[in-house]
Each structure stands twice: as structure tokens, then as C-alpha cells.
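1. Using only what follows, build the 3D model:
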Amino acid sequence: MVFAPTGVDRSPWRLNEARRLVAAMRPAIIRGSIADLTALVNAHVPDYLAWPVPPDASASREVAIATASLAVRVAKSTGSLVVMTGETIAITNGQETWTRNISSGAVRDLIPDLDGAIDAVIGAIASSGVDLASAAVTGVEIFGAAVDAAQSKGPGQFWPTLLDTLAGTNSQTHSASDEEPTPNVHVLESVRIVLRADASLVAPDRLPDIVEQALAGGVTMVELRLDSLPVGRSVVVAREVRARCRLAGVPVVIRGRADIVLASASDGIVTSLEVDDLSPDDAARLVGPDRMIGVEVASVSDAELAKRAGAGYLIVGPMFATGSSGSADGPSGVSLLKRIRTVSPEPLVVGGGMTSARASQFLLAGADGIRVGSAIMHASDPKEATRIFASLWEETHQAP
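-> Model prediction:
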């Protein structure tokens, strides 16, 4: 069943009834607008997603990511496959997400008069026995093709064009597994401000307290580097940091140590393509497919290799010298970041000598997040230092 809770954002009675029906019937697919579906689960809609969306917002990666993120929240709250319609159509089962951008003019044609058509198309395909995600992806593709074709024909041409499109569609559905999923929304949100908490930078006993202050300032992920500590001590520190991060809902990843990831029940691992490091493939085999895999890269070829090896996100750098490491200067680093962006859809994090004065150029150039070490770890007020980086991220990621 495809359930469409239309108008629930404007009617308390409709909203209560929709929630009751979802709880009672557990619909296989829920399709609705951003406003309707976020009202259904009482989620906040960012101002730049509120209707009407600015005409140029359909090209915005941030709008697509924000829409996908809201759709994931609805899917996890309801247990249904979700199709969220807007400038970006997001399809998600709560684990994987697919998106399709449609021109703003076309979307205004779709809403509200044509919503029933997309529900009918998706429902008809789902009833044929294909998996729900593939049914939704196929339905959206058929619907989008009809919209695109109808716009070139002029007013009043959508319905006959939709029928023509359906008539010309063969029995093959678009398998969701064959589509390129939108980058993992959870990872995209987590990599905004990554604290590289290196035990060699501070006394190990102080590290959990510094992490807690950074969490209060807005850190969205903690990467622990524990090379300087014995294994037993590393596990103790990792467990303490993990406990504090869990309270804040922030993931912890461990640099290079699959054993510590498992012993501390951390959320992922960071590795590289260097011969002395675990390969991304081996790291995934050791820690499991559900954990995050971050891979450090320093070139476009590295990024391509990491992508093929299953990297969940990429750390590009070092952009500036950190201790004895080599570096790319700022402008060269920006150029490298842009080149990697063209070949890799994975979330991109920049790191290496990152300060608040240097971070903006990379965020404006397309970085999804920044990895910060000494600028927070050695700060007199780690909370305030983190807050400055978090504010920079917000300022540079304002939707158009």
C-alpha cells in the first residue's frame, strides 16, 4: 500500500488520523511532500526547504542532502519506504537513499494536483512483486520522464504524455541496486566538524574531557588516534570517549586500529592506501560492513582507488604542514579538492593544519567537512574553538 498523508501539516485532525493509520496499518510505502512528512514525525524543516523553494535551489547539493536527511528520519520513524517529493525527490528505506532533481517549474506542476499519479505509478509497479525500493525508483523515473517530455509540448500535455510513457515502458524495472545511491546521509551529517583527538597531543587522562568540551561546541565526529599508547590503555581511553560521545549522539572512529574499534564498540575506522596501513577492504572485513570507513587520500588516483575499495568518506590532505608531514598549500589544496569532487561522490573531509582562518576556502570549494586537531586540542577553551569552526560550516553552507 502507498499511503499519502496529504495536507496533514495544515490540519491537526488530519495529522492525528494519519499518525493513527500509520501505526495501525504500517504502510509499505509512504509518499508525501516535505511539509506533510516532516509534520507526520514532528521534524523541523530548515527555512531554505520551506515552500516555495528559490528557483535556483534545485541545483543545490545542500538542498538534496537536507531533503534526503529528512526522508531518512521519516523512514526510521515509520518503518516504511519513504518517497519525499519536492525540488529533490528522495527515496529511502532508512539505510540507502536515492534522489532525483526535477526543475522547479516541473515540481510546481507536480504539486498538489498530480501527486495521486505518482502514487498510482509507484503502487502499480510495487504490486508486480519487485522490491519496494526498485518500484519507487522506477516510478519516479517514469514520472520524471513524462514531466520532462510534457514540458516541451506545452500546457495540458502531462496526462497524455504520462500514458505514452507508461505504454512505452517495458517490463524491466530500474533496480535500486543498479542506481548510484545518494551518499550516506548519516555520514554526511557526521563529517561536518571532525575532531582529530590525538593522544600524542595531550595527556591521555585529559583527552576525554577535551572531547566532551568539543562536543559541547558542536563537534559532529571524533577521530581517535591512539598510536602513542599501549593497547590496553588505548581501549580504556576509547571506551571512555565512546561513552561520552554516545550521550551526545556523535560517532567515534579509530585511526588504523580495527582491534580497538571492536573492543571499544566504536563506530568506524580511518585508514589510508599506504602499505603500512590496513587496506580499506581489509578494514571493512575486520570491523564489519555497517561501520564507517574513512580513507585518507592525497591525489585523484587515490580517491578513485578508495572509492573502488568501498570508502564511506574521504579525508583529503594534509592541506597544510602538521608536524613532519608534507602538505599542499592552500590554493593547490583547493584545486585538488575540486578535482577529487569531480570523480568521487563520497563525502569529502579536508584536514592537515586546519585553522579557522584556513577552513572557509575549503568549505566554499565543496568540502563536506573539516578535520581539526591542534586548533581544538591545544585551545584554552576547546568548546569555543569548536563553536567557531561549527559557525564557519554553517556560514559557508547556506543554501542559495
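2. From here on, just use CA atoms for contacts and neighbour counts.
-> Fine.
3. and stretch 245-252, which residues are buried?
-> Buried residues in stretch 245-252, counted by 16 or more other C-alpha atoms under 10 Å: Cys245, Val250, Pro251, Val252.
4. again with stretch 91-102
-> Ile91, Thr92, Asn93, Gly94, Glu96, Thr97, Trp98, Thr99, Arg100, Asn101, Ile102.
5. ok, which pair from the residues you listed is furthest apart?
-> Gly94 and Ile102 (22.2 Å; C-alpha to C-alpha).
6. ok, back up a step: from the buried residues of stretch 245-252, which land in helices?
-> The members of the buried residues of stretch 245-252 that map onto helices under DSSP state H are Cys245.
7. got the buried residues of stretch 245-252 as a markdown table, with distance to Pro230 columns?
-> Output for the buried residues of stretch 245-252, formatted as a markdown table (distance: C-alpha to C-alpha, whole Å):
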| residue | distance to Pro230 |
| --- | --- |
| Cys245 | 22 |
| Val250 | 25 |
| Pro251 | 23 |
| Val252 | 19 |
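8. My guess is Leu207 contacts Ser200. True?
-> No - if you go by C-alpha atoms under 8 Å, Leu207 and Ser200 don't touch, sitting 9.9 Å apart.
9. Which one's more surrounded, those two?
-> Leu207 (21 against 13; other C-alpha atoms under 10 Å).
10. any idea which element that one lies in?
-> Using DSSP states H and E, Leu207 maps to helix 207-217.
11. moving C-terminal of that helix, what's the next helix or strand?
-> Per DSSP H and E, the helix or strand that comes after helix 207-217 is strand 221-225.
12. Check what contacts that following strand and list those residues.
-> 190-199, 211, 238, 245, 250-256, 270 (C-alpha atoms under 8 Å, 6 or more residues apart in numbering).
13. Who are the packing partners of the helix holding Leu207?
-> Judged by 3 or more C-alpha pairs under 8 Å, 6 or more residues apart in numbering; DSSP states H and E, the packing partners of helix 207-217 are strand 193-198, helix 231-248, helix 382-396.
14. check contacts around the closest residue to Leu166 other than its chain neighbours.
-> Spatial nearest neighbour of Leu166, chain neighbours left out: Ile142 (7.1 Å); criterion: C-alpha to C-alpha, 6 or more residues apart in numbering. Shown in contact with Ile142 (C-alpha under 8 Å, 6+ apart): Leu162, Thr165, Leu166.
15. Another for comparison:
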Amino acid sequence: MSRPSTVDYTLYLVTDRSLSRGRSTLEVVRSAVSGGVTCVQLREKEASTRTFIEEARAIKVLLDDKGIPLIINDRVDVALAVGAAGVHLGQSDMHIRDARRLLPPEALIGISAESLEDALAAERGGADYIGVSPVFATPTKTDTALPLGLDGVRKIRSAVGIPVVGIGGIGLANAAEVMMAGADGIAVVSAIVAADDPQKAAKALKKKIG
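-> The predicted model follows:
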């Protein structure tokens, strides 16, 4: 089976239980998806492996019913355990060649690119999409490189042929600008996860980016 070429990255949710204001990740995802989220990345930095897998399975059932892909952050083992659509890997995570060797051929692999060089290397390595990170300064991750800005998005978009998703400091005020700079989608964390109403937040973002 070949990897899917029609994944909709337009509104890409990245979860973060520390920002969910006491709501479960499943609850936030359900609400966000009902508001128009098109792709979900489950990110769990503190949970045990068993908890991560249990949560991923529950979320996958919800997403499968709606035809939305579940991407697992960092953890190839968790993606394999639950049959997720794929993984998203940072520059210090497992190398894409090793992940590709372990995952089934149809699995998606996204790579975070902190520079044009990262993006070009990811495409050469067989990445399915690139997360341009960070576009703007963001409080949700403290280990990121300096913001690439809209110019960075434009440069990467013009240099690679695979989908490009902007992440980092993106919200209602600047989402449209990121898309106009050439991104195929925006990835958001706090703009949805920490919102009073994740469904309304997702709807507003979806409307903003058309």
C-alpha cells in the first residue's frame, strides 16, 4: 500500500494536556474535530507509555470514524502499537530512515524543520510533510530555534515539493498570513487546547484560513 497523498493538513491540532484546563485530551480532540480540525497530532511528553497508548487508541477510534488521521509525536513504538496514520519527528528524535524501516510502508512521517537546510534534508529523506517550526515565538515549547517568520515559510515553500505546515505562535491574528506565505496548513496548540471552547476556536480558525 502506498502512503496517502490526500491528507488534509489545513487545520492541524497538536495536543498538550498541560494546557487543556482540566479537560481530557479526548474531550478536547472531540470538540476541536467538531469545529473543523483536519489532522491531529497526539503529543504526550510526561505520560507513561501505557497511558499514552490507551489514550491514543481512544482518540484513534474517534478520528477513524471521521476519516481524520492520527499522528503520534516522537514515539514510533506508540504509533505502531495503535496503528496510527504516522509519526511526527523532531530534529533530535529517531532519524527518518530508521522510522521508515520500522513503520509500515503506508505510514506518514512528518519532520520538524528549523531551517531551510532541515527542510531540504527532510524531503530528501522521504518525509511526507514538513512542520516549519517555529514560525513565531511560542511559549508552548522552550527548546525551539529562533522564529523563522513568514519569510522562512516562503523560502521553505519555494524550495520543497511536499506539504508544509506552519507551527509556533499561530492564532487567529496571524493564521491567514501563514497560509498566504505558502503553507498548506497551520498547526496550533494553545489556540485550541487552551481555548474556553475548543470547538468555537477551531471554527474561527478554519473560517480565517478559508
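16. returning to that earlier point: so the residue nearest to Leu166 of the first structure, which of the three states?
-> helix (DSSP: H, G, I helix; E, B strand; the rest coil).
17. picking up where we left off before, please find the angle between the direction vectors of the helix holding Leu207 of the first structure and helix 382-396.
-> Angle, helix 207-217 of the first structure to helix 382-396, by axes from the mean of the first three to the mean of the last three C-alpha atoms, to 10 degrees: 40 degrees.
18. and helix 207-217 of the first structure, which stretch of the second structure?
-> Mapped onto the second structure with TM-score structural alignment as the criterion, helix 207-217 of the first structure occupies residues 25-35.
19. How about that stretch, which residues are buried there?
-> For stretch 25-35 of the second structure, by 16+ other C-alpha under 10 Å, it's Thr25, Leu26, Val28, Val29, Arg30, Ser31, Ala32, Val33, Ser34, Gly35.
20. Identify the residue nearest the first one in space, chain neighbours excluded?
-> Spelled out, it's Thr25 of the second structure. Nearest one to Thr25 of the second structure, counting by C-alpha to C-alpha, 6+ apart, is Arg17 at 6.1 Å.
21. neighbours of that neighbour, just the number please.
-> Neighbour count for Arg17 of the second structure, taken as other C-alpha under 10 Å: 20.
22. Quick check, it in contact with Ser24.
-> Yes - here Arg17 of the second structure reaches Ser24: they are 7.2 Å apart, a contact under C-alpha under 8 Å.
23. mind checking the SS state of Ile130 of the second structure?
-> strand.
24. That one -> the first structure?
-> Under the alignment (TM-score structural alignment), Ile130 of the second structure maps onto Leu314 of the first structure.
25. what does the longest strand anywhere in the second structure correspond to over in the first structure?
-> Secondary structure of the second structure per DSSP state E: the longest strand is strand 108-113. Strand 108-113 of the second structure corresponds to residues 292-297 in the first structure, going by TM-score structural alignment.
26. which other residues reach that stretch?
-> By C-alpha under 8 Å, 6+ apart, stretch 292-297 of the first structure touches 187, 253, 267-273, 280, 283-284, 303, 306, 310-317.
27. Next: stretch 53-66 of the second structure.
-> Thr25, Leu26, Val29, Arg30, Leu42, Pro69, Leu70, Val78, Ala81, Val82, Ala84.
28. Kindly recompute the last result at 6 Å.
-> Leu26, Val78, Val82 (C-alpha atoms under 6 Å, 6 or more residues apart in numbering).
29. Stretch 150-165 of the second structure too?
-> Contacts for stretch 150-165 of the second structure (C-alpha under 6 Å, 6+ apart): Leu116, Tyr129, Ile130, Gly131, Val132, Ala181, Gly182, Ala183, Asp184, Gly185, Ile186.
30. From Ser34 of the second structure, how far off is the fifth one?
-> Remark: distance between Val132 of the second structure and Ser34 of the second structure (C-alpha to C-alpha, to the nearest Å) = 26 Å.
31. Please apply the same query to the last one.
-> Distance check for Ile186 of the second structure against Ser34 of the second structure: by C-alpha to C-alpha, it reads 17 Å.
32. Asp197 of the second structure -> the first structure?
-> Here Asp197 of the second structure is matched to Asp381 in the first structure, going by TM-score structural alignment.
33. if I look at its match, how far off is Thr85 of the first structure?
-> 43 Å.
34. of those two, who's got more company?
-> Set side by side, Asp381 of the first structure and Thr85 show more neighbours around Thr85, with 28 against 14, by other C-alpha under 10 Å.
35. Spatially nearest residue to that one, not counting backbone neighbours?
-> Ser33 (4.8 Å).
36. which residues touch the match of Ile130 of the second structure?
-> Counting by C-alpha under 6 Å, 6+ apart, Leu314 of the first structure has contacts Gly294, Val295, Glu296, Leu348.
37. quick one: which of these is nearest Ala24 of the first structure?
-> Looking across the contacts of Leu314 of the first structure and measuring by C-alpha to C-alpha, the closest to Ala24 of the first structure is Gly294, at 40.4 Å.
38. Could you measure from the closest one over to Leu201 of the first structure?
-> 21 Å.
39. ok, now Ser77 of the first structure?
-> Applying C-alpha to C-alpha to Ser77 of the first structure and Leu201 of the first structure gives a distance of 41 Å.
40. number of nearby residues for the aligned partner of Leu348 of the first structure in the second structure?
-> Using TM-score structural alignment, the equivalent of Leu348 of the first structure in the second structure is Val164. Using other C-alpha under 10 Å, the number of residues around Val164 of the second structure comes to 29.
41. now for Ala84 of the second structure: what does it line up with in the first structure?
-> Counting by TM-score structural alignment, the partner of Ala84 of the second structure is Ser266.
42. Contacts only, for that match.
-> By C-alpha under 6 Å, 6+ apart, Ser266 of the first structure lies in contact with Val252.
43. Tell me if I am right that it is in a helix.
-> No - with three-state DSSP as the criterion, Ser266 of the first structure is located in coil rather than a helix.
44. in what helix or strand does the aligned residue in the first structure for Lys155 of the second structure lie?
-> Aligning on TM-score structural alignment places Lys155 of the second structure opposite Arg339 in the first structure. Applying DSSP H and E as the criterion places Arg339 of the first structure in helix 330-343.
45. once aligned to the second structure, how far is the next helix or strand after that helix on average?
-> Next along the chain after helix 330-343 of the first structure, taking DSSP H and E as the criterion, comes strand 348-351. Strand 348-351 of the first structure differs from its equivalent in the second structure by a mean of 0.2 Å after superposition (mean C-alpha distance after the TM-score superposition for the first structure).
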